[in-house]
Every structure is written in C-alpha cells, then in structure tokens.
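Student: need coordinates for the following:
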Amino acid sequence: MANTVSAKKATRKMERKTAVNKSRRTRVRGYLRAVEEAIVAEDQAAASEALRKAQSEMMRAVAKGVYHQNTASRKISRLSKRIKALAA
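Tutor: Now for the predicted structure:
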C-alpha cells in the first residue's frame, strides 16, 4: 500500500494508463479478428482491406508503447503471408 503522496499519485496515474493501454490492446485485437475471419472465409479482397486497417492500428499501438515494433511486424508479416496464399 502506498504511503506517500507521490506514491499514491503514481498509483493513480498507473491505473489510468493501464486502462488506456487495455483499451488500445482490445481495439487492435478486434481488427486482427476481422482479418482472421476474412482469411477463414477465403475472401482475399476483404482480408487485404482488413489487414490494411489492422496494420494502421497496430503501428499506432506501437507508437503508443502498447506493443513492441518487432511483435507488430511479425504479426503483420504472418497475416500478409496467409493472405497471399489465398490467391494461389
């Protein structure tokens, strides 16, 4: 339990930041889910469009410090690979 005023303030700040980051992570997951659903439905056009939106959202999360750059790049790369496989 925080005893000092500064420690209590830090705890409040941390709670607000955690809530914001949780919201951002949830938002990204929603975009990724849309890509997955389009891939499962084998709709390449919809999957490509969903990936474009998801990529934008992932990079925004990276900029805000929610995800690491390499993690976002890896996820986007793997999804791109699966979408390209739909054409074959």
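
Student: contacts and neighbour counts: CA atoms only from here.
Tutor: OK.

Student: and the lengthiest helix in the chain, what's buried?
Tutor: Identified as the longest helix of the chain according to DSSP state H is helix 5-40. Residues 21, 24-25, 27-28, 31-32, 34-36, 38-39 are the ones in helix 5-40 that count as buried (16 or more other Cα atoms under 10 Å).

Student: and this one, please, so the two structures can be compared:
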Amino acid sequence: MPNIKSAMKRVKVNKVKAANNKATRSNLKTMLKKADAAVAENASDKEAAIRLAIKKVDQAAAKGLIHKNKAARKKSQLAKKLNG
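Tutor: As a prediction, this is how the structure comes out:
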C-alpha cells in the first residue's frame, strides 16, 4: 500500500477506472454476441442489433479500450454480416 497521498488516490482511481473498463468491454462483447445471434436467427431486428453493436464498438474505440483498427475491422465484419 502506498504511503504518499497522491499515490493512494491513484490506486483508488485506477480501481474505479478498471471496473468501468471491464464493464464497458463486457457490454461490448454482449452486444457483439447479440448481433451475431440476430443474424444467425435472421431476426427482424437484426439491423437494429448490428447498429447498436457498431455504436458500442465506436464507443470502446473512442475510450481507448480497443484499437481503432480493431474497431474498424469489427464494424466491417458486422456490415458484411448484415449485407452479405
């Protein structure tokens, strides 16, 4: 445990940020799975599911949780599933 006040604060802040990042990543994975399931079932709301998944991918990339190239790749894969 750190002794310096600013280091103690950093530990707390890092813990909170790690929890937020984990939640956002988990939500992203869930949305990607839901989009895949909607495409596999040929559901009527597959376009909405893919649009939501693309939104979550963009948000994760903006926060730096995933690399921008990975985000572009995921978005391309989702669009291909929708159109092809």
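
Student: after superposition, what's the TM-score here?
Tutor: Once superposed, the chains reach a TM-score of 0.84 (TM-score structural alignment, normalised by the length of the second structure), with 84 aligned residues with a Cα RMSD of 1.6 Å.

Student: related to what we said a few turns ago, max pairwise distance over the buried residues of helix 5-40 of the first structure: which two?
Tutor: Farthest-apart pair in the buried residues of helix 5-40 of the first structure is Asn21 and Ile39; separation 27.2 Å (Cα to Cα).

Student: how big is the angle separating the helix or strand following the longest helix of the first structure from helix 5-40?
Tutor: Once the chain leaves helix 5-40 of the first structure, the next helix or strand it forms, by DSSP states H and E, is helix 44-63. Between helix 44-63 of the first structure and helix 5-40, the angle comes out at 170 degrees (axes from the mean of the first three to the mean of the last three Cα atoms, to 10 degrees).

Student: off-centre distance for the helix or strand that helix 44-63 of the first structure is followed by?
Tutor: Once the chain leaves helix 44-63 of the first structure, the next helix or strand it forms, by DSSP H and E, is helix 69-87. Centroid separation between helix 69-87 of the first structure and its chain, computed with Cα atoms, centre = their mean, to the nearest Å, is 13 Å.
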